[in-house]
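Peer 1: got a sequence here, can you model it:
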Amino acid sequence: MQEKPRRQSRIQKKNREAIMTAALREFSARGFAGTTIDQIADAAGLSKPNVLYYFQSKDAIHSELLRGLLDMWLQPLRDLQAEGDPADQILAYARRKLEMSRDFPQESRLFANEVLQGAPRLEPILGGELRQLVDEKSALIGRWISEGLIAQVAPHHLLFSIWALTQHYADFEVQVRAVLGPDHDPYAEAEVFLDLLFRRLLLPHSRE
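Peer 2: A predicted model of the protein is given here:
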């Protein structure tokens, strides 16, 4: 009979959460190579042996963070459905991606750092699950185009542009806030601008 996994105590859950929170902060700021177990332990308020009790290595912590991040990051794209108005579906996706940059900036930078390093821990997923999902949704966008419901755009590059224009606000937050000044809410202004930008891009020529 297979042994049931042991239920974590309240203290164990608290310590794991502290480690993950600290690791997210350190990895997003320093990248994988620049982060050590000692730094994670200090940030979590735990000893190094205590951290290694929960995770065998720095790589194990980083991999768990990335797995959780990717599942969350891909959900808005999964939610893009054939039903409903195509332009509204795509605009809602762009809006959700911008909200995620606002609400989860450290997670966005963690992903960006991994990709900039060649994505050694993400490559199987990027070329597998992510590619399959993007191909599926690009085919849906292509169908909307062929039906004349949105303008002629390159579906894959439309998605790339949404990623670039929304995640910029998290990955380059310091630059954005420095340029706009402390009294500006970049996300409120960005939502209005991106909605207008993509709405005009997607408008079929027959409706212009």
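Peer 1: hey, let's count contacts and neighbours off CA atoms from now on
Peer 2: OK.
Peer 1: now the helix or strand encompassing residue 195: how far from the chain's centre is it?
Peer 2: Assessed by DSSP states H and E, residue 195 sits inside helix 186-202. Its chain's C-alpha centre and that of helix 186-202 lie 19 Å apart, by CA atoms, centre = their mean, to the nearest Å.
Peer 1: cool, and stretch 25-34?
Peer 2: Taking mean C-alpha positions (CA atoms, centre = their mean), stretch 25-34 and its chain are 16 Å apart.
Peer 1: touching the helix holding residue 195 from outside, list them.
Peer 2: Residues from elsewhere that reach helix 186-202 (CA atoms under 8 Å, 6 or more residues apart in numbering): 87, 91, 94-95, 98-99, 102, 150-153, 169, 176-177, 180.
Peer 1: mind giving me the ChimeraX select for these, buried ones only?
Peer 2: Command for ChimeraX that selects the buried part of those, burial taken from 16 or more other CA atoms under 10 Å:
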select :87,91,94,95,98,99,102,150,151,152,169
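Peer 1: which of the contacts of helix 186-202 sits closest to residue 11?
Peer 2: Distances from residue 11 to these, taken as CA to CA, are shortest for residue 102 (30.5 Å).
Peer 1: how about that closest one, what does it touch?
Peer 2: Contacts of residue 102 were listed using CA under 8 Å, 6+ apart, and they are 169, 170, 187.
Peer 1: repeat that for 10 Å
Peer 2: Counting by CA atoms under 10 Å, 6 or more residues apart in numbering, residue 102 makes contact with 96, 108, 166, 167, 169, 170, 173, 186, 187, 188.
Peer 1: before we compare anything, build this one as well:
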Amino acid sequence: MADDTAKGAPRPRTRIQQRNTEAILDAALEVFSAQGFRGATLDQIATEAGLSKPNLLYYFPSKEAIHIALLTSLLDDWLAPLREMTDSGDPQAEIMRYMRRKLDMSQTMPRESRLFANEILQGAPRMGAMLGTDLKALVDEKAALIRRWAEAGQIAPVDPHHLIFSIWALTQHYADFDVQVRAVLGPGHNPHAEAEIFLSTLFEKLLKP
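Peer 2: Below is the predicted model of the structure:
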């Protein structure tokens, strides 16, 4: 009788294995975002996850393997809002929705933002290939869409790639420089709400035909 499981096929993870994997990745996100890749250690990640180092190594063979797993998942999350930009809606509304999603991510995913920024500042040694393939292909696709909108007179003429870069820079600033933003604004301010008002006005004026 043939074995029901194909030879070489990975066995499904148990609940405990799934829980431990998630605990390791969440702990690694905390440690990497605070210490950077070079400053982080497996001992720190294991302690944060509530596991022994040998137990951690059962799931991931190295610090780099954990880092790559995090970055791969992060890039998929990071690109999701851009994928949702389509030609079925109003062009300006589509771009503004993307900007607001990115700003929301800066508030709800600050650790992920710092992890991504640290990797880029180091020259993207572990995700350079993904930047030149998955990310570039999607950005080029959406840049072409924005260019068609501009050529049709539906939005003002803009350089589509630099428009996307500007959205990244102006929204991610509120995650990566949160301490500075709050220090400068002082008490009694809501940086996220104020940023949404300001950036909405800025991009609406820029995009108005």
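Peer 1: any chance you could compute the TM-score here?
Peer 2: Their TM-score after superposition, calculated using TM-score structural alignment, normalised by the length of the first structure, is reported as 0.95; 204 aligned residues with a CA RMSD of 1.1 Å.
Peer 1: out of the contacts of helix 186-202 of the first structure, which is nearest to residue 46 of the first structure?
Peer 2: residue 102 (29.1 Å).
Peer 1: identify the residue of the second structure aligned to the closest one.
Peer 2: For residue 102 of the first structure, the aligned position in the second structure is residue 107, judged by TM-score structural alignment.
Peer 1: quick check: its match vs residue 52 of the second structure, distance?
Peer 2: Between residue 107 of the second structure and residue 52 of the second structure the computed distance is 32 Å (CA to CA, to the nearest Å).
Peer 1: so which elements touch the helix ranked longest in the second structure?
Peer 2: Assignment by DSSP state H gives helix 15-39 as the longest helix of the second structure. On a contact count with 3 or more CA pairs under 10 Å, 6 or more residues apart in numbering; DSSP states H and E, helix 15-39 of the second structure meets helix 42-49, helix 53-59, helix 63-83, helix 110-121.
Peer 1: ok, how many other residues are close to the counterpart of residue 171 of the first structure in the second structure?
Peer 2: The equivalent of residue 171 of the first structure in the second structure is residue 176 (alignment by TM-score structural alignment). A total of 21 residues lie near residue 176 of the second structure under the criterion other CA atoms under 10 Å.
Peer 1: how about residue 148 of the second structure?
Peer 2: That count, for residue 148 of the second structure with other CA under 10 Å as the rule, works out to 17.
Peer 1: re earlier: nearest to residue 129 of the first structure, of the contacts of helix 186-202 of the first structure?
Peer 2: Proximity to residue 129 of the first structure was ranked across those by CA to CA; first place goes to residue 94, at 20.4 Å.
Peer 1: now do the closest residue to that closest one other than its chain neighbours against residue 202 of the first structure, distance only.
Peer 2: Using CA to CA, 6 or more residues apart in numbering and skipping residues adjacent in sequence, the residue nearest residue 94 of the first structure is residue 162, 5.9 Å away. Going from residue 162 of the first structure to residue 202 of the first structure by CA to CA gives 13 Å.
Peer 1: spit out the residues that contact the two alike.
Peer 2: Residues touching both residue 162 of the first structure and residue 202 (CA under 10 Å, 6+ apart) are 90, 91.
Peer 1: and the residue most central in space within the first structure, how far from residue 96 of the first structure?
Peer 2: Nearest residue to the geometric centre of the first structure (CA atoms, centre = their mean): residue 73, 4.0 Å. To residue 96 of the first structure, residue 73 of the first structure is 10 Å away according to CA to CA.
Peer 1: same deal with residue 49 of the first structure?
Peer 2: Residue 49 of the first structure is 39 Å from residue 96 of the first structure, by CA to CA.
Peer 1: neighbour-wise, which of those two wins?
Peer 2: Using other CA under 10 Å, the more surrounded residue of residue 49 of the first structure and residue 96 is residue 96, with 17 against 13.
Peer 1: what residue of the second structure takes the place of residue 151 of the first structure?
Peer 2: The alignment partner of residue 151 of the first structure in the second structure, by TM-score structural alignment, is residue 156.
Peer 1: mind listing what's buried along stretch 156-163 of the first structure?
Peer 2: 158, 159, 162.
Peer 1: which is the next helix or strand following the one helix or strand the first one maps to?
Peer 2: If I follow you right, that is residue 158 of the first structure. Using DSSP H and E, the element containing residue 158 of the first structure is helix 155-171. The helix or strand immediately downstream of helix 155-171 of the first structure is helix 173-180, counting by DSSP H and E.
Peer 1: ok, back up a step: of all the helices and strands packed on helix 15-39 of the second structure, which lies closest to residue 33 of the second structure?
Peer 2: Residue 33 of the second structure lies closest to helix 110-121 among those, at 4.7 Å (CA to CA).
Peer 1: mean deviation of the closest one from the first structure?
Peer 2: With mean CA distance after the TM-score superposition for the first structure, helix 110-121 of the second structure departs from the first structure by a mean of 0.3 Å once superposed.
Peer 1: just to revisit the earlier point, and the contacts of residue 102 of the first structure, which are buried?
Peer 2: Using 16+ other CA under 10 Å, the buried members of those are 96, 108, 166, 167, 169, 170, 173, 186, 187.
Peer 1: which one of these is nearest residue 38 of the first structure?
Peer 2: Closest to residue 38 of the first structure, out of all of those and judged by CA to CA, is residue 108, at 23.4 Å.
Peer 1: residues contacting the closest one?
Peer 2: Counting by CA under 10 Å, 6+ apart, residue 108 of the first structure touches 28, 69, 73, 100, 101, 102, 167, 168, 169, 170, 171.
Peer 1: residue 25 of the second structure: which of the helices and strands packed on helix 15-39 of the second structure is closest?
Peer 2: helix 63-83 (6.7 Å).
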